[in-house]
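[1] Just the structure for this:
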Amino acid sequence: MNIKDIVNRDIVNLTNCESEPIHIPGSIQPHGFLLGIQKGASRIEFCSANSADFIGIAPDKLLGKQISDVFPEEQASRFALYAGAEAIDSAKPFVFTLNGVSFNTTVHGSGSNVILELEPFPDGTLHLPNLYNQTRNFVSIMEKSSGLLDLCQEIADETRSITGYDRVMIYRFDEQYNGEVIAESRREDLVSFANQKYPHTDIPAQARELYIRNPLRMIADINYTPVPLLTIDDSADKSNHSLDLSLSILRSVSPMHIEYLKNMGVGATLTISLLQNQKLWGLIACHHYAPKLLPHYTRLSALLQGHFLTSQIAVREVAEEYNISEEVDKALTEALTLLHETENFTEASHQSPWLLKLANATGAAIYHEGILYTNGLVPSDAELIELFAFLSNAYPNQTFETDHLSDVYPSAKDISKYAAGVIYHSMVSGEHDGILWLRQEKIETINWAGNPDKAVLQNEDGVRLSPRKSFELWMEIVKDKSSPWRKSEINAASSFSYALQKHINYRVIRAQEDQNRSLNEELRLANKELSNLNWISTHDLKEPLRKIQIFASKVLDREDPDLSVQVKDSVERMRFAAEKMQMLIEDILTYSKAGSMDKVFVLTDLNEVLRDVIAELQDNIDEKGAVLRAGKLPSLEIIPFQVHQLFINLISNALKFVKADERPDISITASMVDAAAIPTEKNAVGHYHAIAFHDNGIGFEAEYESRIFDIFQRLHPAHKYPGTGIGLAICKKIMENHKGFIGAKSVFGEGSVFTLYFPVA
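    Model prediction:
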């Protein structure tokens, strides 16, 4: 039988550690031994090379054997039930006993395999923890700790008491996964690491992923020699080339991490993950300066401390945020009250301290219609206006917040004293209008555990890169940054900005209403004057014209023999002009009434309207010898007298504008059309009743199709075709009253078609 190891021998240094496959090292730590079997079976497929050190059986005697060949039958049967359960309880390991030695056996699944990690009891006993006392202590700690940092310190002290490590630290990660020591419990002779920061490169991404999957990790002796994992060499079987040890307790550690710990002078470690929303919030990191093997149940007691702390992180953070948000909400309420009670919002920005307190800002500014209003500590007006212009162009109709303005704004360093961080909301009232909350620069000294820029050093051989050796305190001074904005402050700023925009919009609307009210009053007076003009037209002008016509007729009738031809012609012209003027006044009055009279709609049969119109025009029809044909017309909701006038005008025009020595031929048709059939009217929608008047008259040029309905528009000489040019304008006005349209098509010298479009109800 050929046996091979599955050790991962890829060369690893800091140039490729971000991609190091640390979950498949192919080796373990030597304080226990490992067996691997396939799921649903008991044949040993993997074995660590140190099995003989614990049970006196070498790997070549284990590989290929059944579990029952190694351990007593009764234990093998119980293990088959334990490992075959739907969920293996890794917190309560299975106990194998061989040659009088008991082994805590931690079991977990790994792909198609089941991993058994066997550790002898350090002193032959289980050392079960007193969970009642541990829980009672935590409840006492939780009640007396005032904030999250106090709670972390208490947990660090309690964890050190339980485990006996020389140093216990609680890390918290920032957005970039730089770690900061926020609590520490240590031996008095050790140098404190409290408040020191460690760069994100100290814990690569794949290591952070394993901390999420496996919340507890122990290294019993930094100077251990990795024990290779062995398997039967079967070149046909590709599945035994590696073994995923992500959940393993004994898994061997990356040589880069071992070198890092050696550089720190650490002898043994225990690490417990602190998770929030499936993300790594922080770590409980335990350091010992000599080898230290922690029993299984003591490790679980330490892990329980991590669970206790994890359960409180969100609660404490929410409580701290709530206390701040209460103050912020109070300030927002006061600011909004002042805004709504003050006629001029500028007073609210100038006089109200609440405008600053609602976002815990040191300054605020509003830029509205070219005027700047400020509150608190702010840069100069010119610098503020330049900042507003930049933000409005970079974030149009948006909101923006940052605690490091110089990241996006080149001139920010010049105003960091006032505006290292900003909350910005644009406003749509004018160019560059917006509102800003400002925070002063908060110069911060960061205590790094060694220079983060030298976290990677070149080895003495000049070839390999390795972790830094120096962990002496290295201070970095950070400028041009403000304290970060909290969510409650950002939300309060948004609420105020929204209310301010509504306030401005309301004032604009109110000013527009005042302007419209003034214009309406002017329009009312103008309409009154027009009504007076109509009165003058109908009464005061008609009477003099009537007298002119009467006296002219008398002169012509009575004095005719005594008048010269020239006088007769002048008097005749005078009488004709008076008649023309009277006709014009009548048409103007009709046009005016078409738009001003009450619009009472009545369901009316258009066939009856047409019969009345024909009866009224019968003398003219007979005189012209006209032929008039009409199809069946619909019944519509109309203003009857206006549609009567409409038909009168269109048929009269067809009778009037006829070629010499030709009888008028008029036909009237009705149909249903879609809005698309009215190409000249873009506002037409839906369906329409189309009433078309066809004639064989003189027609007109196509260029006049849109102008023919303008008032006083005449296309033919008055001496040949008398009229005022108002008739078709009246027709258009009537169709507008009916929410419809009128159109005209013509071929000059051949005739015209005038079509009325009444919307279908």
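
[2] all contacts plus neighbour counts: C-alpha atoms, from now on.
    OK.

[3] For the stretch 401-550 of the chain, which segments are assigned as strands?
    In the stretch 401-550 of the chain, strands defined by DSSP state E, counting those that start in this stretch lie at 421-426, 434-439, 444-449, 456-458, 465-467, 473-478, listed in chain order.

[4] Let me know which of those is tucked in deepest.
    strand 434-439 (a mean of 28; mean count of other CA atoms under 10 Å).

[5] Can you name every helix or strand that that one contacts?
    In terms of contacts (3 or more CA pairs under 8 Å, 6 or more residues apart in numbering; DSSP states H and E), strand 434-439 is packed against strand 363-368, helix 416-419, strand 421-426.

[6] Show residues contacting that strand.
    Judged by CA atoms under 8 Å, 6 or more residues apart in numbering, the contacts made with strand 434-439 from elsewhere in the structure are 356, 359, 361-368, 378, 388, 392, 418-427, 482-483, 497.

[7] what is the orientation angle of it with strand 421-426?
    Between the direction of strand 434-439 and that of strand 421-426, the angle (axes from the mean of the first three to the mean of the last three CA atoms, to 10 degrees) works out to 170 degrees.

[8] Run the chain-centre distance for strand 434-439.
    For strand 434-439, the separation from the chain centroid amounts to 21 Å (computed by CA atoms, centre = their mean, to the nearest Å).

[9] before we move on, what about stretch 652-667?
    Offset of stretch 652-667 from its chain centre (CA atoms, centre = their mean): 68 Å.

[10] pretty sure residue 137 belongs to a strand, no?
    No: using DSSP: H, G, I helix; E, B strand; the rest coil, the secondary structure at residue 137 is helix, not a strand.

[11] distance of it from residue 157?
    To residue 157, residue 137 is 12 Å away according to CA to CA, to the nearest Å.

[12] that older thread, closest one to residue 11 among the strands of the stretch 401-550 of the chain?
    Shortest distance between residue 11 and these, using CA to CA, is found for strand 465-467: 11.5 Å.

[13] Check which helices and strands that closest one is in contact with.
    With contacts defined as 3+ CA pairs under 8 Å, 6+ apart, the secondary structure elements packing on strand 465-467 are helix 255-264, strand 456-458.

[14] Dump the ones you listed to TSV, plus distance to residue 751.
    Formatted as TSV, the entries for the helices and strands packed on strand 465-467 read as follows, by distance: least, CA to CA, whole Å:
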stretch	distance to residue 751
helix 255-264	100
strand 456-458	96
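
[15] Which among these is found nearest to residue 700?
    Between residue 700 and the helices and strands packed on strand 465-467, the shortest gap by CA to CA is with strand 456-458, which sits at 92.8 Å.

[16] To compare against the first, here's the next sequence to fold:
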Amino acid sequence: MKLKDIVNREIVNLTNCEQEPIHVPGSIQPHGFLIAIDADFVIRYTSANVNDFSVLTVEEVLQKPIEVLIGTDQLAEFRYYINHLQDRVTTPLIVNIENTQFQCVIHRSIDLLICEFEPVSEYIPRVSTVYDQAINFAKYMGQAMTLQQLSHSVATEIRALTGYDRVMVYRFDKDYNGEIFAESKVDEHEPFLGLHYPHTDIPLQARQLYIKNLLRLIVDINYTPVPIFTKENATNESLDLSHSTLRSVSPIHVEYLKNMGVGATLTISLIHEGKLWGLIACHHYSYKYIDHYTRIAAQLQGHFLTSQIQVREMAEEYTVAANINKSLETLLNLSFAPERASLQDLVKQTQILEIANAGGVAVVLNDIVYKAGKTPDDKSILKITAWAKKKASKGFYSTSSLPEHLPEAQEWCATASGILYYQLGVVHDETIVWFRPESLEEINWSGDPEKAIVKDANGLSPRKSFEKYQQIVKCRSHEWTKTEQTAASTFSYSLQKFITLILLTEEEARQRELTKQLKESNLELENISWISTHDLKEPLRKIQLFSSRLLDLDKNISPDVSNTLKKMNASANRMQRLISDITNYSKIRHSEKSFEAINLQELIEKVKQGLHEEIEEKNATITTQNLTSVTGIPVIVHQLFSNLIGNALKFNKEGVPAMINISQSKEPGLSPEPDDARLYTRITIADNGIGFENEFNDRIFKIFTRLHTADKYEGTGIGLALCKKIMQLHNGYIFAEGVKNEGATFSLYFPV
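    Next up, the predicted model:
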């Protein structure tokens, strides 16, 4: 049988370590051995050091059933353990191989079972150890007031339990830079507490693996990796060791630890709300092995700590939140007049800065800035809000390092290194923004973060220097907390309502002023109408009287003078009709007569009597169909039909008897306008006159609009405009359709 190892031999350095497949190294650490079996319990993979722990060689194990290794007497127990295997088993199976006991930890990997064997340690913790741990944790959990104090107690407990030289609680920031948050160490080693480490020290795929496998052990940093073998041409040559304890370590990480002078490590993941909150990192400066039970006991301490993260963080924020909420409550209870001047009074309230722990605040409305505290100038504030509006998600944006995103903000570091922005409205660009000055922060790095990657004769490698490096961070403010953001959001919502009230009040004032101006205009129009009715008609009557007398008295006047007098008389008549039509048009709007049922058939008969002479002159025939009744003002509806029938008589074809048909729909129908859901009675007045082109069907209803010259068809251009005004007064519609030289149809819609 030909064998092949599955060692990943890709060259790894800091140019490609972010893509390093660290979960499939193809090798393990030598303090135990590994096999992988299939569903039939046949060994498909084995580590090269199987012979170091048994009398069997790799060739004698591969492709053989598991009982070859563990014996038939343990097969039933082994199968039972497998059948009851869960995703995360903490209790190992004790297996006897060649009179040596091994702790066997098994987990599933796709369609294989990975079995890791480690010799049983001489020291196995008593069952009561876990109980003692829980008691101790409960004790110092009650004594620790802060999360940092609790973390220090956990570090101390784990060091006492495991015997490592140094135990650190390592906390990540939002960019995954790390900070030594708590530490317990032997006296002779220098402290690392408070030191920061750049995110490059723990690359992305390593962080992802820490989430999958919560415990990581390196017994000897100087170990020689043990390759894993399988049968040549096997279908699955790689082996996913994400959950393996024996998994070999990335050479980059090994070199990193060597540069630190570390000999052995134990790492426990701290998972909070599904994310990697931090690590418990245990360092020893020589070879260090701890058994499975001690690892689990240490991991239990990590679980204790993560269970308290949210509780402790909330407790630490409680006092701050209480003060903020008190200021917010005071602020929301303040009362101001709904006017723009109040905005300046509002921003001057000290509570508006307290709710966000800000140095300054500005409210912007129509590019006018109302500000208080330490802020940039008005022009700069408008630049900031315009930029933040583009960056905002759902009207919100915050940052503690504005110059990193907006380079020109470097000049505003003293007042606006951090901003908290809320958009209050779109129409008037209403916004509120809180400002924070820079908070000069001293960060103590474990080595220069700018030299986290070192270039030497061998290429790129992890940094070799971990000497304390002090960095002063400028142009960065304190982070905006969730409590501050929530309080600012609540106030912003209240401010938005207040600004809306201001705008409504201003709009109401504008409407009052417009109403006042409109009343004055209407009064002037009424005065003009009065003048038209009385003062203008009187001189016209005199003109008509004098011209008629001259024509009657002097029979010897020349034809030219006679024609001139006749034209003058006709013009005066047209002027008088125009004044009467204007007066009627203006009166329609002021009609206060009550609506009542109108018998249309009777109304048409009255109209015909009034137009008797015109009907005889045009030899007209007027027919009606289905006429019942409508609701309206009788006098005005009479004028409506009189105008429409009179129009049909006026615009008939010369020499052709006029035919006018007036009909009413049998059943009410829907409105001609799509947005109107009411029912209407439709009445049509159709004639066989000269008609018109349909492109003018809207234009003919405009006042003073005529399609023909006055010398051919008399009129003032007000008649149809008056008809539309009457229909509007009755909450109805009027439409016209025409065919040139064939006739016109007017449709009236009266609401039912």
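
[17] Pipe the helices and strands packed on strand 434-439 of the first structure into CSV and attach distance to residue 560 of the first structure per row.
    Formatted as CSV, the entries for these read as follows, by distance: least, CA to CA, whole Å:
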stretch, distance to residue 560 of the first structure
strand 363-368, 83
helix 416-419, 102
strand 421-426, 87
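
[18] closest one to residue 725 of the first structure among the ones you listed?
    Closest approach to residue 725 of the first structure among these is made by strand 363-368 (53.3 Å; CA to CA).

[19] Excluding sequence neighbours, find me the nearest residue to the residue mapped onto residue 420 of the second structure from the first structure.
    Taking TM-score structural alignment, the alignment pairs residue 420 of the second structure with residue 423 from the first structure. Among residues not flanking residue 423 of the first structure along the chain, residue 401 sits closest, at 4.3 Å (CA to CA, 6 or more residues apart in numbering).

[20] can you check residue 728 of the first structure too?
    The nearest residue in space to residue 728 of the first structure (CA to CA, 6+ apart) is residue 709, at 5.1 Å.

[21] burial count for the one you found?
    22 (other CA atoms under 10 Å).

[22] That one against residue 729, yeah?
    Yes: between residue 709 of the first structure and residue 729 there is a contact at 4.8 Å, judged by CA atoms under 8 Å.

[23] hey, where'd the strands end up in the stretch 101-250 of the second structure?
    Counting by DSSP E, counting those that start in this stretch, the stretch 101-250 of the second structure forms strands over residues 112-119, 166-172, 178-185, 196-197, 215-218, 226-231, given from the N-terminal end onward.

[24] now the ones you listed in a markdown table, with distance to residue 628 of the second structure and mean neighbour count?
    Formatted as a markdown table, the strands of the stretch 101-250 of the second structure follow (distance: least, CA to CA, whole Å; neighbours: other CA atoms under 10 Å):
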| stretch | distance to residue 628 of the second structure | mean neighbour count |
| --- | --- | --- |
| strand 112-119 | 91 | 21 |
| strand 166-172 | 86 | 24 |
| strand 178-185 | 90 | 24 |
| strand 196-197 | 94 | 24 |
| strand 215-218 | 93 | 22 |
| strand 226-231 | 101 | 23 |
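
[25] out of those, nearest to residue 393 of the second structure?
    Distances from residue 393 of the second structure to each of the strands of the stretch 101-250 of the second structure were compared using CA to CA; the shortest belongs to strand 166-172, at 25.6 Å.

[26] helices or strands up against that closest one?
    Taking 3+ CA pairs under 8 Å, 6+ apart as contact, the helices and strands that strand 166-172 of the second structure lies on are helix 147-162, strand 178-185, strand 275-284.

[27] Measure how the second one sits relative to helix 147-162, angle-wise.
    So the one you mean is strand 178-185 of the second structure. Between the axes of strand 178-185 of the second structure and helix 147-162, defined by the same axes, to 10 degrees, the angle is 50 degrees.

[28] mean offset of strand 178-185 of the second structure relative to the first structure (after superposition)
    Following superposition, strand 178-185 of the second structure is found to deviate from the first structure by 0.7 Å on average (mean CA distance after the TM-score superposition for the first structure).

[29] hmm, who's touching that strand?
    Outside of strand 178-185 of the second structure, the residues that reach it under the criterion CA under 8 Å, 6+ apart are 148-149, 151-152, 155-156, 159, 165-173, 191-199, 278.

[30] which residues in the first structure does that strand match up with?
    Residue correspondence for strand 178-185 of the second structure in the first structure, counting by TM-score structural alignment: residues 179-186.

[31] that older thread, tell me the contacts of the residue nearest to residue 728 of the first structure?
    With contacts defined as CA under 8 Å, 6+ apart, the neighbours of residue 709 of the first structure are 728-729, 731-732.

[32] gap between the counterpart of it in the second structure and residue 660 of the second structure?
    With TM-score structural alignment as the criterion, residue 709 of the first structure lines up with residue 701 in the second structure. With the distance defined as CA to CA, residue 701 of the second structure ends up 20 Å from residue 660 of the second structure.

[33] Would you format the strands of the stretch 401-550 of the first structure as TSV with distance to residue 112 of the first structure included?
    Compiled in TSV, these are given as follows (distance: least, CA to CA, whole Å):
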stretch	distance to residue 112 of the first structure
strand 421-426	53
strand 434-439	57
strand 444-449	43
strand 456-458	38
strand 465-467	36
strand 473-478	48
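
[34] Residue 343 of the first structure: which of those strands is closest?
    Closest to residue 343 of the first structure of the strands of the stretch 401-550 of the first structure is strand 434-439 (CA to CA; 18.6 Å).

[35] Now the closest one on the second structure. Mean distance?
    Superposed on the second structure, strand 434-439 of the first structure shows a mean distance to its aligned partners of 2.1 Å (mean CA distance after the TM-score superposition for the first structure).

[36] before we move on, the earlier item: I'd like to know which of the strands of the stretch 101-250 of the second structure lies nearest to residue 446 of the second structure.
    strand 196-197 (5.8 Å).

[37] hmm, back to that, which among the helices and strands packed on strand 465-467 of the first structure is found nearest to residue 275 of the first structure?
    Set against residue 275 of the first structure and scored by CA to CA, those come closest in helix 255-264, at 21.7 Å.
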